[in-house]
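S.K.: The amino acid sequence is not available; the structure is as follows:
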């Protein structure tokens, strides 16, 4: 019988029930349900009186230091009154759980549950903008004790291109376009970098990492967060609303509500505002690198249609905003 290497295993929900019961003081567990094989594996944990979310981090995605940075940041935000899903303490203390999976050591953490769901209205966008401004302000006071990757141009452009290149080997002209565009985008941001606000960022503020409930919200999933440009952090919200909606979609009413509310609580410089179109193109390249870089786990579904769609958006966006 062959014994082969494993890229990714899905931990049994049934096997997790007694483990979570022993590790955490959350009462009887009615159910553990596997929800999502995303950047990490997500499970719903239904205890007797309250729900939680269990995240099991993938091997070779985040280091232990990266994860501890995230959990400590969430604790900082929670104790300062920010509405965030944060890690639950184990009975024995600490937040991290180590799992000996077939593919190697994995880490897990249990998080408080974010009530509510997604909303994409002007009202919810306005509330989100206000709360993101408060989030950025609160993160300014976070003193990091752990190493964490930085959201810089190597992270956003260089590393993604390395992942994209093998899957575009049969389309050399398209890869040459991405290389040339990345150089142009790097130059544009480097030219004004000293004028742009930098600080701790969520990294993934597309609007689906927040749940709205009644007149409040809860932030979650800081897995892509790190130290970077705040204009990039904000640009992700607009990027999620203009992809596939036409090259002239910059004036999006949800974005207008979000940005106006953000600036009522935290002003942006003209340099930050002017950098947002470039950061949207950068985000698209980062996403392509994310998808191709995880093909060994998610599958190599990044086919010609995928690249046609993404490159079309990039070309139209950059032409509309005089980037290329």
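M.R.: Yes, it's here. No experiment lies behind these values; they were computed from the predicted model shown.
S.K.: contacts and neighbour counts: CA atoms only from here.
M.R.: OK.
S.K.: does residue 46 sit in a helix, a strand or a coil?
M.R.: strand (DSSP: H, G, I helix; E, B strand; the rest coil).
S.K.: Next one: it from residue 217, what distance?
M.R.: 21 Å (CA to CA, to the nearest Å).
S.K.: And residue 28, by the same measure?
M.R.: 27 Å.
S.K.: neighbour count winner among the two?
M.R.: residue 217 (22 against 14; other CA atoms under 10 Å).
S.K.: Just the residues contacting stretch 158-166, thanks.
M.R.: 175, 178-179, 285-290, 292-293 (CA atoms under 8 Å, 6 or more residues apart in numbering).
S.K.: ah, wrong one, I meant stretch 11-31
M.R.: 32-34, 43-49, 89-92.
S.K.: Could you list the buried residues of the longest helix seen in the chain?
M.R.: The longest helix of the chain (DSSP state H) is helix 270-293. Residues of helix 270-293 classed as buried by neighbour count (16 or more other CA atoms under 10 Å): 272, 275-293.
S.K.: Report the next helix or strand after it in sequence order.
M.R.: Following helix 270-293 in sequence order, the next helix or strand is helix 295-298 (DSSP states H and E).
S.K.: Now do that next one: distance to the chain's middle.
M.R.: 18 Å (CA atoms, centre = their mean, to the nearest Å).
S.K.: mind listing what's buried in it?
M.R.: For helix 295-298, by 16+ other CA under 10 Å, it's residue 297.
S.K.: Same check on stretch 192-210?
M.R.: 193, 196, 198-210.
S.K.: And the helices in this protein, which stretches?
M.R.: Under DSSP H, the chain gives helices at 13-23, 64-79, 122-139, 153, 159-164, 172-192, 230-242, 253-265, 270-293, 295-298, 304-320.
S.K.: So which of those helices is the most surrounded?
M.R.: Among the helices of the chain, helix 230-242 has the highest mean neighbour count (mean count of other CA atoms under 10 Å), at a mean of 23.
S.K.: tilt between that one and helix 304-320?
M.R.: Here the directions of helix 230-242 and helix 304-320 differ by 120 degrees (axes from the mean of the first three to the mean of the last three CA atoms, to 10 degrees).
S.K.: what's helix 230-242 packed up against?
M.R.: strand 198-201, helix 253-265, helix 270-293 (3 or more CA pairs under 8 Å, 6 or more residues apart in numbering; DSSP states H and E).
S.K.: Off-centre distance for it?
M.R.: 12 Å.
S.K.: quick check: angle from that helix to helix 122-139?
M.R.: Helix 230-242 and helix 122-139 are oriented at 160 degrees to each other (the same axes, to 10 degrees).
S.K.: Next one for the comparison:
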């Protein structure tokens, strides 16, 4: 019987890290979360802390760790607050682990101190906007390994749409809606993309891939982790991921202005790129739905119930009707 996905025992994960990395004896290994990847917190005998990420299969079908870890190491050298990768014994920033379903990429990162962003905290939003701008500014001079993919329309919408339409349980009304919406979004993007800024993106700056500290030189700082979905792309998309997350909970949309203020404290933001965030919100949502659809064989179809998809369609329809022709802020 073939295995699609396996969950390793924590002591085996610790043994893998001890074999691959020279960080001292791992004495604690705890699963933090399962999702697009499996993430573990590790502690050593000397009291050092790390985070290990074991990659799962993704719709893009390729690990992008040469780029991701090199970009993170570069950002760390530039003093941008990020979770820097740990160099393995063989000199690389990642390795392959052997699992029941086959090899899976494994990467170890330095642990970030701090807390998660507080609900409704404008200073936390400002700090995250500032750090995202620091990522974009430093990225202008990055010259390391190239990404295996770009955050273009094919990656963000066309491929996710294919994953959605491949669901045998997708109702006709949902199928017709998605099949019509994505080309409309593509037409709008085609009309605008020639004027949009392009650069190296975090890819998943939704507000919770950060740790907030109070003792930095700036008073409050945000350090970023989880660049797994990053790559070269439209900077407006990278900004829009934060807006998208807040739009899903409209009571938190008041965090968008301070996030933008923090960004602008480091980099200017052209009006075309700001306007494009409204278009990138539904594109981001299609990307997420496609990731869920692609994981149906592992996570199950309960994550894609008709009632749940009804809510996603309602969000997308309402956003298109209300926000794509006018600026939100």
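M.R.: Happy to help now that I have it. Values in this document were obtained by computation on a predicted structure and should not be read as measured data.
S.K.: rewinding a little: filter the contacts of stretch 11-31 of the first structure down to just the buried residues.
M.R.: Here, 16+ other CA under 10 Å leaves 32-34, 43-47, 89-90 buried among the contacts of stretch 11-31 of the first structure.
S.K.: What is the nearest of those residues to residue 267 of the first structure?
M.R.: Using CA to CA, residue 89 comes nearest to residue 267 of the first structure of these, at 36.1 Å.
S.K.: give me every residue that touches that closest one.
M.R.: 24, 95.
S.K.: how much space between the equivalent of it over in the second structure and residue 13 of the second structure?
M.R.: Matched by TM-score structural alignment, residue 89 of the first structure corresponds to residue 87 in the second structure. Residue 87 of the second structure sits 17 Å away from residue 13 of the second structure, taking CA to CA as the criterion.
S.K.: related to what we said a few turns ago, output the buried ones among the contacts of stretch 11-31 of the first structure as JSON lines; include the columns distance to residue 253 of the first structure.
M.R.: Below are these laid out as JSON lines (distance: CA to CA, whole Å):
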{"residue": "32", "distance to residue 253 of the first structure": "39"}
{"residue": "33", "distance to residue 253 of the first structure": "37"}
{"residue": "34", "distance to residue 253 of the first structure": "36"}
{"residue": "43", "distance to residue 253 of the first structure": "34"}
{"residue": "44", "distance to residue 253 of the first structure": "34"}
{"residue": "45", "distance to residue 253 of the first structure": "37"}
{"residue": "46", "distance to residue 253 of the first structure": "37"}
{"residue": "47", "distance to residue 253 of the first structure": "40"}
{"residue": "89", "distance to residue 253 of the first structure": "41"}
{"residue": "90", "distance to residue 253 of the first structure": "43"}
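S.K.: gap between stretch 188-198 of the first structure and the chain center?
M.R.: That offset, for stretch 188-198 of the first structure, works out to 22 Å (CA atoms, centre = their mean).
S.K.: for stretch 116-123 of the first structure, the distance to its chain's centre please.
M.R.: Chain-centre distance of stretch 116-123 of the first structure: 18 Å, with CA atoms, centre = their mean.
S.K.: and if you look at stretch 161-178 of the first structure?
M.R.: For stretch 161-178 of the first structure - counting by CA atoms, centre = their mean - the centre lies 24 Å from the chain centre.
S.K.: mind checking the end-to-end distance for it?
M.R.: First-to-last residue span, stretch 161-178 of the first structure, CA to CA: 8 Å.
S.K.: Check stretch 192-202 of the first structure too.
M.R.: End-to-end distance (CA to CA), stretch 192-202 of the first structure: 22 Å.
S.K.: contacts for that stretch?
M.R.: Residues outside stretch 192-202 of the first structure that contact it (CA under 8 Å, 6+ apart): 136, 139-140, 222-231, 233, 269, 271-272.
S.K.: Residue 112 of the first structure pairs with which position in the second structure?
M.R.: Superposed on the second structure with TM-score structural alignment, residue 112 of the first structure falls opposite residue 110.
S.K.: What of residue 223 of the first structure?
M.R.: Checking TM-score structural alignment: residue 223 of the first structure goes with residue 228.
S.K.: quick one: that match and residue 68 touch, right?
M.R.: Yes. Residue 228 of the second structure is within contact range of residue 68, at 6.8 Å (criterion: CA atoms under 8 Å).
S.K.: how about residue 52 of the second structure, what's its partner in the first structure?
M.R.: Checking TM-score structural alignment: residue 52 of the second structure goes with residue 54.
S.K.: Now do the contacts for the most centrally placed residue in the first structure.
M.R.: The centre of the first structure sits closest to residue 204, judged by CA atoms, centre = their mean, with a distance of 3.4 Å. Residue 204 of the first structure makes contacts with 222, 224-225, 233, 236, as judged by CA under 8 Å, 6+ apart.
S.K.: please redo it, this time with the cut-off set to 10 Å
M.R.: By CA atoms under 10 Å, 6 or more residues apart in numbering, residue 204 of the first structure lies in contact with 220-225, 232-237, 283.
S.K.: swap in residue 179 of the first structure?
M.R.: Counting by CA under 10 Å, 6+ apart, residue 179 of the first structure has contacts 157-158, 161, 165, 173, 185.
S.K.: Now tabulate the helices of the first structure in TSV and tack on distance to residue 105 of the first structure.
M.R.: Shown next, in TSV, are the helices of the first structure (distance: least, CA to CA, whole Å):
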stretch	distance to residue 105 of the first structure
helix 13-23	16
helix 64-79	10
helix 122-139	30
helix 153	29
helix 159-164	24
helix 172-192	35
helix 230-242	31
helix 253-265	40
helix 270-293	20
helix 295-298	16
helix 304-320	33
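S.K.: Can you say which of those helices is nearest to residue 103 of the first structure?
M.R.: helix 295-298 (11.5 Å).
S.K.: Does anything pack onto that closest one? Which helices or strands?
M.R.: On a contact count with 3 or more CA pairs under 10 Å, 6 or more residues apart in numbering; DSSP states H and E, helix 295-298 of the first structure meets helix 270-293.
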